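# here is the input, now give the coordinates:
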Amino acid sequence: MDLGSCTSIIALHLILYCFCLEFGASIDTISLSQFIRDPETIVSAGKKFELGFFSPVNSTNRYVAIWYSNISITTPVWVANRNKPLNDSSGIMTISEDGNLVVLNGQKETLWSSNVSTGMNDSRAQLMDDGNLVLGGSENGNSLWQSFQEPSDTYIPKMRLTANPRTGKKTPLTSWKSPSDPSIGSFSLGIDPSSIPEVVLWNDSRPIWRTGPWNGQVFIGVPEMNSVYLDGFNLADDGNGGFTLSVGFADESYITNFVLSSEGKFGQVFWDDMNEGSWRYQWESVQDECDVYGKCGSFASCDAKNTPICSCLKGFEPKNADEWNSRNWTHGCVRRKAMRCERIQNGGELGKEDGFSKLERVKVPGFAEWSSSITEQKCRDDCWNNCSCIAYAYYTGIYCMLWKGNLTDIKKFSSGGADLYIRLAYTELDNKKINMKVIISLTVVVGAIAIAICVFYSWRWIERKRTSKKVLLPKRKHPILLDENVIQDNLNHVKLQELPLFSLQMLIVATDNFNTANKLGQGGFGPVYKGKFPDGQEIALKRLSRASGQGQEEFMTEVVVISKLQHMNLVRLLGCCVEGEEKMLVYEYMPNRSLDAFLFDPSRKQLLDWKKRFNIVEGICRGLLYLHRDSRLRIIHRDLKASNILLDQELNPKISDFGMARIFGRNEDQADTGRVVGTFGYMSPEYAMEGRFSEKSDVFSFGVLLLEIISGRKNTSFYGNEEALSLLGYAWKLWNEGNIAALVDPGISYPSFHEEIFRCVHVGLLCVQEFAKDRPAIFTVISMLNSEIVDLPTPKQPAFSERRSELDTASLQHDQRPESINNVTVTLLSGR
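Coordinates of the predicted model:
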C-alpha cells in the first residue's frame, strides 16, 4: 500500500471519528457504557432540555443539573448532587454496577445516587423533552426512578408534587441555600394533606404562605386563579390516601415554571426572549402584607386596603392592647365573652345559646377539618352540636369545613373567597332574640298602620292619576314617578320598554349598605359597588353621585340605550333603581374588572398574550358593529376607552358605560353638539374641536385603543416626553422609520405573531387619521383585521401626532379648559 492510500484511509477514519463524536454529543441517554464526563452533556430528543455539569454564579463548585437547552442562560431546574459538590472538573455521571444512576468524583467516590434497591444490569437513564430524567431497564422499559420524584427548587409543567398522610411521604420543592449554593435551604413548598389539601410554603417547619383549600378547580385563597390558572392546575386524590398536584399549559412553546427562591419567594416566571433574554415574574405568591401567614395573629383578619391592616374579629379584642396599638399583631386577639360550652365546663351560669357571626369574602383560616356534610344547614348543625367547633364554612366543591383551634391567617378579599361563620356568645350577636309576645304585638300594630296607609295612598293615587302629567315607569313593587320633561330629550327616537326596577332596600342588602369593602371603583357617574343577591347572583351597582357632573340626562340615556341592546360584547343592564334622590344602575358583574387594569399593570399585562389581546380586539369590533349597524337603534358610544371595556371570566370583552351615547337616525351620518363629552386622548379631532361626531368618532377611539392594546402603553403616557406628544405620534414616527416592532409590547412580540400584529398596527393608524372621511368604517376594520382585505391603504398622518409649541399650548389653555391627561371623562367643554 502506497503512502497516498494510507493517508486517505487515515483521513477517512478521522472523518468517521468526528462524525461519531458529533453523533454522541446529541444522544439523550446514559448507560453503563455511555457515560458523561465534565464538561460533556446530553440533550433531550426535541432539544428542549440538557443535562451536564455546571457551576453556580460566584462559585467554582461543580454540580450535575438539568437546564433548558434552547435559551441563552443556564438556569438549572433540577440538581443531582446539590449537597455534595465537586471541587474540580473530574466528575462523571454514569450507571453503576448495581443499576443505579450515580455521580462520581475523580476518586470514584459516590457523591449522589438514585438509590434504587431493585436496580438492573441493563439500566439506562434517558432525558425526556419534559425535563424529566427517567431511569429504567432497556428490556421492559419500566421506570425505576425519575428526577420528577426528587424536585429541587423548580416546578416545571408535567412535574408532580405528592403527599400522603398515611405514609408521611411527600415530594416538596426545596429552596437553595443561596444563589451560589444549591444545597437544601430552609424553605420548602408542597401539599399539606393534614387537613383539607392545600399548598403551603414553610420556613423550616413554620408556615409562611398558603393557597387556601382546593375546591376541585382552584385554590380558593388565590383569587387570581379564577381567571388565569383554571385550565392549568389539577389536585387529585391518587387513590391511596394521598394527593398529587400537577400543572400543564396548552402552549408548550411558552417557557414557564414555578420557582422557590433562596429568600423564600415563590412565583411563576417565564422566559422573555424579547427583553434581551431574561426571566420575568408573571405571578408572585405574596401580593401584599396580608398574604404572609398569620400576619395579624389568631382571631384577627387582615385587609391590605385598610389602615391599619389588622383588626380583631367580631366578639374578640387584642390580646395585648399596647402591642396591638404599636402594630405588633403577632399575639392576635382573644374572646371578650366566654361561649356557653365554656361556661358550663367552668360551672358558670348557662345563659342563652351561642350563635354565629358571618364574615364575608375571606381567605378561610388554615388547617380546617373536613366534614362529610353535603348541605350548608347540615354543616352548621355539625358545628353547632360540637362544643369544640368554633367556626365553619361551606363552599361548593369542598362542602363543609370546620375549625376547632385558633383561627389564623384570615384575609379579607374584595371579591371571591368564602363566607366564614364564627361562633360567638349570645351577648356578642346583633340578632338578639326578641320575646315572641313583643313580636306578635308589634306585628299587629304595624299591620294596622300599614293597612291604613295603603288605603290612604290608594285613594290619593286614584285622584292623582286623573290629573297627573307624570310618566309611570314599569315597576316591580312600588310605582316610581319621573317628570316627563326630564326624560323627554332621551325619548326622541325610542320609547322606554319594560326594565326591571329594584328596590333601594334590596340593593342596600346586596352591597352591605354600600360598604367600602365592596367598592370596585369610581367613575364620572359616581361610585361602583359589587353586590350579591340572595340567590347568589353577583352584580355591579353604579350609584349616581350627587356631586357627579353627570346627572339625570346621562342616567336616562344609559337606561334607554342599553336596555334596548342585547349582544355578547356589550355589558348587560339588569335593571335600575330610582327612589327619592337615589339613582342606580344594576349590571352583570365582570370578575376581571376593566381592560386597563390588565393592560397598564406591569405584572398583570403578562397574562394577556397576543391571542387573548386579539380576541379582545375582535370582541370590541363586534360590539361596535352591533352598535353602529346591526342593532334596532344606531348608537354612537362617544366614550370608548380601555376603562370602559370590561372583561368576563374568560377575558372576553364587553363594552360598557353608555351614559355619553347618542342615538342616530338611520339616515343620519353625523351630528353636532354644543356639549363635548368623552375622554381626552380618545376623542377624534373633529369632535374635540368642533363638536361633530359620527361613527368615525368611535372608529378613532377604537384606533387609539388598538394601539394601546398592541403597545401596552397609555396614549397619555407620553405627556412630558420630548420625543412625541402621544402614542399616536410615537407610532407614526416608528412607522415612517420602518421600525414598527419597537412599538409592540415585549410580552407579545413573538416572531410567529409579527405579521398579524403589524397588520393591526397598520389598521390602528388608518383608524386615527386626521380626517373622518379617511377612516374606515367598523365593518371595514373587521375585514382588514381578518385579512379579508389583503391590500391596506397607506395611512396618513394621525391627529394629535405633532407636539404643540409652548406658546400654542398656553393659548389653548387660555381659550379652553386645560387638557386632562388622565382617564376622567370630560363633560364640560363647549364645541366651537
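# from now on I want contacts and neighbour counts done on CA atoms only, so please keep to that.
Noted.
# could you point out which element follows the longest helix along the chain?
Taking DSSP state H as the criterion, the chain has its longest helix at helix 436-467. Downstream of helix 436-467, the next assigned helix or strand under DSSP states H and E is strand 471-472.
# element containing D808, please.
helix 806-815.
# quick one: list the elements packing against the longest helix of the chain.
With contacts taken as 3 or more C-alpha pairs under 8 Å, 6 or more residues apart in numbering; DSSP states H and E, helix 436-467 sits against no other helix or strand.
# re the thing from before, for the helix holding D808, buried residues please.
By neighbour count on 16 or more other C-alpha atoms under 10 Å, the buried set for helix 806-815 is empty.
# which strands or helices does the following helix or strand past it pack on?
Counting by DSSP H and E, the element after helix 806-815 in chain order, helix or strand, is strand 826-829. When contacts are defined as 3+ C-alpha pairs under 8 Å, 6+ apart, strand 826-829 packs onto strand 676-678.
# here's the other one to compare against:
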Amino acid sequence: MTKNNVTADEDARASAVLLDTGNLVLRSPNGTVIWQSFDHPTDTILPGMRFLLSYKGRVMGRLVAWKGPDDPSVGDFSFGLDPDLGMQIVTWHGAKLYCRISVWNGASVSGGTYPGNSSSVVYQTIVNTGDRFYLMYSISDDSPYARIMLDYTGTMSLLTWNSYSSSWIATSERPSGGYGVYGSCGPFGYSDFTGATPTCQCLDGFEPDPMNSSRVCRRVEALKCGSKNHFLRLSGMKVPDRFLHIRNRSFDQCAAECSRNCSCTAYAYANLSSAGTLGDQTRCLVWTGELVDTWKTNNYGENLYIRLGDSPAVHKNSNLVKILPPVVACLLLLTCIALVWKWVRRKKEIKKKLMLRYLSASSELGGKNSDFPFVSFEDIVAATDNFSDSNMLGMGGFGKVYKGILEDDKEVAIKRLGSGSGQDNTRKDVLDWLTRFKIIKGVARGLLYLHQDSRLTIIHRDLKASNILLDNEMNPKISDFGMARIFGGNQQQGNTIRVVGT
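Predicted structure coming up:
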C-alpha cells in the first residue's frame, strides 16, 4: 500500500473498510477516502469498478497478470489502452500485441448473457468524458458473483461463482482456443464466434488462397483504380487494426473519404452524440492495405464497409442469400401445386376408366338385345367427328346436340353437357321436409293435370328427378317430353315395342 499526501496523524487514526463490492477503502476520521483498491487494480476488474484507461490523453492503469497459476509476481501479460491509437483496448505479451478486445464506437453500454442460456446479464460500459476514458463491468441483480480476470496465459476471462461446486467457472474467454489471438486468421480473415465453436473465415468477397497453406485470404476480384468498385456492409464485426481516425465527418463524408482514395480498403463510422462525448461527436475510421485482426460475434460489434471489385461473381455471392430463399420457396410451392393437380386429375381419370369398364361389362346395359346398348366415349368422338361444328344440330340450356353415325350406320343424336351443367353449389344442401313435401305435391299436381285435366291426355314415360325443374321459390316444373305419348279421349292403354324411360 502506498501513501500519497497522508500526514502521520491521519495515518494513525485512519480506518480500513472492505465494502460489499470488494473495494478495500482507507478512510480518514472525517470520512475522506485516502486510498482504495479500486484505483489500483492488479489482474482483476470487479463489477462497479472504474478501470481508468487514460486521463487527459495520458495512458493510466494496466492490469498485470501473475507469473504463473500460483506465482503472484509480475507476469508477461498486461491489459490496457493502446497508447498509439488511443481508442482500442488490447492485451500485450511483453511488448508484443497479443489480443485486441474492442475499439470504442461510442456505444457506452454493450452486454450479453453468460452463459448464453442463463438469465445472468453482464454489461460492459466504456465511458469517454473527454478527460477520462474508463471501463466498467456490471451485472444484473439475479446474477451470481462475477469478476473479469487476466490470467497468466494472457486470457481475459469472465468468471462466475458456482455455489454448488464452490469454485469460479469461466463462462467467456478471449482469446478462445487460439481464435482471437492477434492476426490469427491472417489478412482479410476473421474469427467467427457466432457458432458453438470458433472458426476462421474469409471476409465476403475473399477466398482462401490455394497457393498458401497458412491462413491467407485473397480477393475474388482484384481492385482496379479508376473502375467502379462498391462497398459491402458486414454487420456485427470488431473492426480491424491499423486504422486512421478522421475527425469531424458525417457518414456520407466518411464514405466519400474512402471512395475517392484508391488505397482505401474499408471504412467504419459511429455517431458519438449519444455517448456523452465532449468535442468531436463523430468517429470515422478508414483502412489502407490489408485488413488484419477482426472477428464476428453475436453480443456486440458494428458495421464494417469493405471495398470490393465490381465483379458479377461478387454480386452473385453477396446477393445469393437474399435471392435464393424466395426463389426456392416459389419453386417448391409451384411444384406442390402441380403435383396435387396431377394427382387429382389422375384420380378422376382412373375413376372414369373404372366406371366405363364396369358399364361395358354390365349385362344390363351391354347386352346385344338391349334397346340402349352401351357406347364408349371413344365411339361417340368418332361418330361425331370429334364433336365437329358441322355435325352440331342445336344448342340447349345444358349443352350442344350433335348428329352422329355409329359403326352400324345408325344415326343418333348426342347431347354433350356443358361445363356449367353441374349441380348448383348454392343449392347442394339437404332440403328440409316441408320443402320436399311441397315439391312432391307439385309434381303430383302436374301429373294429375297431364293425365286428367289437360285437353290432351299425356303419358310422360320418362319421369325422374333430373326432369323436374325448380324455380327460385322451389316450385316444380315437369320437363323433357321427348318420350311422351298422347292418348285419345277414350283410349285406356297403349303398346310399344321399345323400352323407354329410366
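# fetch the TM-score of the aligned pair.
Here the TM-score for the pair of chains, by TM-score structural alignment, normalised by the length of the second structure, is 0.52; 321 aligned residues with a C-alpha RMSD of 4.6 Å.
# in the second structure, what range does the longest helix of the first structure match?
With TM-score structural alignment applied, helix 436-467 of the first structure matches no range in the second structure.
# and S357 of the first structure, what does it touch?
K314, Y421, I422, R423, L424, L429 (C-alpha atoms under 8 Å, 6 or more residues apart in numbering).
# show me where the second structure has helices.
8-13, 251-259, 312-361, 363-366, 377-383, 433-448.
# likewise for the stretch 1-150 of the first structure?
3-25 (DSSP state H, counting those that start in this stretch).
# ok, which stretches of it are strands?
29-30, 36-37, 41-43, 49-54, 63-68, 76-79, 92-95, 101-104, 110-113, 123-127, 133-137, 143-146 (DSSP state E, counting those that start in this stretch).
# can you say which of those is nearest to E737 of the first structure?
For E737 of the first structure, the closest of the strands of the stretch 1-150 of the first structure is strand 63-68, at 36.2 Å, according to C-alpha to C-alpha.
# check contacts around C217 of the second structure.
With C-alpha under 8 Å, 6+ apart, C217 of the second structure has these contacts: G186, P187, F188, G189, C202, F206, E207, P208, D209.
# I'd assumed G189 was in contact with the last one.
No. Applying C-alpha atoms under 8 Å, one finds D209 of the second structure not in contact with G189, separated by 11.2 Å.
# closest to G212 of the first structure out of the contacts of S357 of the first structure?
Y421 (16.4 Å).
# what is the burial count for the closest residue to the closest one other than its chain neighbours?
Excluding the flanking residues, the one nearest Y421 of the first structure by C-alpha to C-alpha, 6 or more residues apart in numbering is K358, at 4.6 Å. Using other C-alpha atoms under 10 Å, K358 of the first structure is surrounded by 15 other residues.
# state the distance from K358 of the first structure to N275 of the first structure.
48 Å (C-alpha to C-alpha, to the nearest Å).
# thinking again about what came up before, need the strands of the stretch 1-150 of the first structure in TSV with distance to S195 of the first structure and mean neighbour count, can you?
Listed next are the strands of the stretch 1-150 of the first structure as TSV, based on distance: least, C-alpha to C-alpha, whole Å; neighbours: other C-alpha atoms under 10 Å:
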stretch	distance to S195 of the first structure	mean neighbour count
strand 29-30	41	20
strand 36-37	45	20
strand 41-43	41	23
strand 49-54	37	23
strand 63-68	34	23
strand 76-79	30	22
strand 92-95	41	25
strand 101-104	36	23
strand 110-113	34	18
strand 123-127	36	25
strand 133-137	32	23
strand 143-146	28	18
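# just checking, L245 of the first structure touches K158?
No. Using C-alpha under 8 Å, L245 of the first structure makes no contact with K158, being 9.6 Å away.
# mind checking which of those two has more residues around it?
Using other C-alpha under 10 Å, the more surrounded residue of L245 of the first structure and K158 is L245, with 20 against 15.
# what residue of the second structure takes the place of the more buried one?
Checking TM-score structural alignment: L245 of the first structure goes with L135.
# what's the spacing between its match and T91 of the second structure?
14 Å.
# how about G442 of the second structure?
Counting by C-alpha to C-alpha, the gap from G442 of the second structure to T91 of the second structure is 101 Å.
# between the two, which one's more packed in?
T91 (27 against 17).
# now check the more buried one against the first structure: what is it aligned to?
Per TM-score structural alignment, T91 of the second structure is aligned with L201.
# and for the residue lying closest to its match once chain neighbours are set aside, the neighbour number?
Leaving aside its sequence neighbours, L201 of the first structure sits nearest to L189 (C-alpha to C-alpha, 6+ apart; 4.4 Å). Residues near L189 of the first structure, counting by other C-alpha under 10 Å, number 25.
# again with R166 of the first structure
11.
# and it, how far is that from F243 of the first structure?
11 Å.
# for the longest strand along the second structure, give me the average deviation versus the first structure.
Under DSSP state E, the strand in the second structure containing the largest number of residues is strand 71-81. In this overlay with the first structure, the average offset of strand 71-81 of the second structure from its partner residues is 1.5 Å by mean C-alpha distance after the TM-score superposition for the first structure.
# how about residues contacting that strand?
With C-alpha under 8 Å, 6+ apart as the test, strand 71-81 of the second structure has contacts from 53-54, 59, 61-68, 87-94, 150, 152-154.
# which among the residues you listed end up buried?
53-54, 59, 61-67, 87-92, 150, 152, 154.
# which ones among those are found in strands?
Checking these against DSSP E, those in strands are 53-54, 59, 63-67, 88-92, 150.
# looks like A65 of the second structure contacts T155 (just checking).
No. Using C-alpha under 8 Å, A65 of the second structure is not in contact with T155, being 9.4 Å away.
# now do the strands in the stretch 451-600 of the first structure.
Secondary structure of the stretch 451-600 of the first structure by DSSP E, counting those that start in this stretch: the strands cover 471-472, 481-482, 519-522, 527-532, 538-543, 573-579, 582-588.
# got these as JSON lines, with mean neighbour count columns?
Formatted as JSON lines, those follow (neighbours: other C-alpha atoms under 10 Å):
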{"stretch": "strand 471-472", "mean neighbour count": "12"}
{"stretch": "strand 481-482", "mean neighbour count": "14"}
{"stretch": "strand 519-522", "mean neighbour count": "15"}
{"stretch": "strand 527-532", "mean neighbour count": "23"}
{"stretch": "strand 538-543", "mean neighbour count": "23"}
{"stretch": "strand 573-579", "mean neighbour count": "19"}
{"stretch": "strand 582-588", "mean neighbour count": "20"}
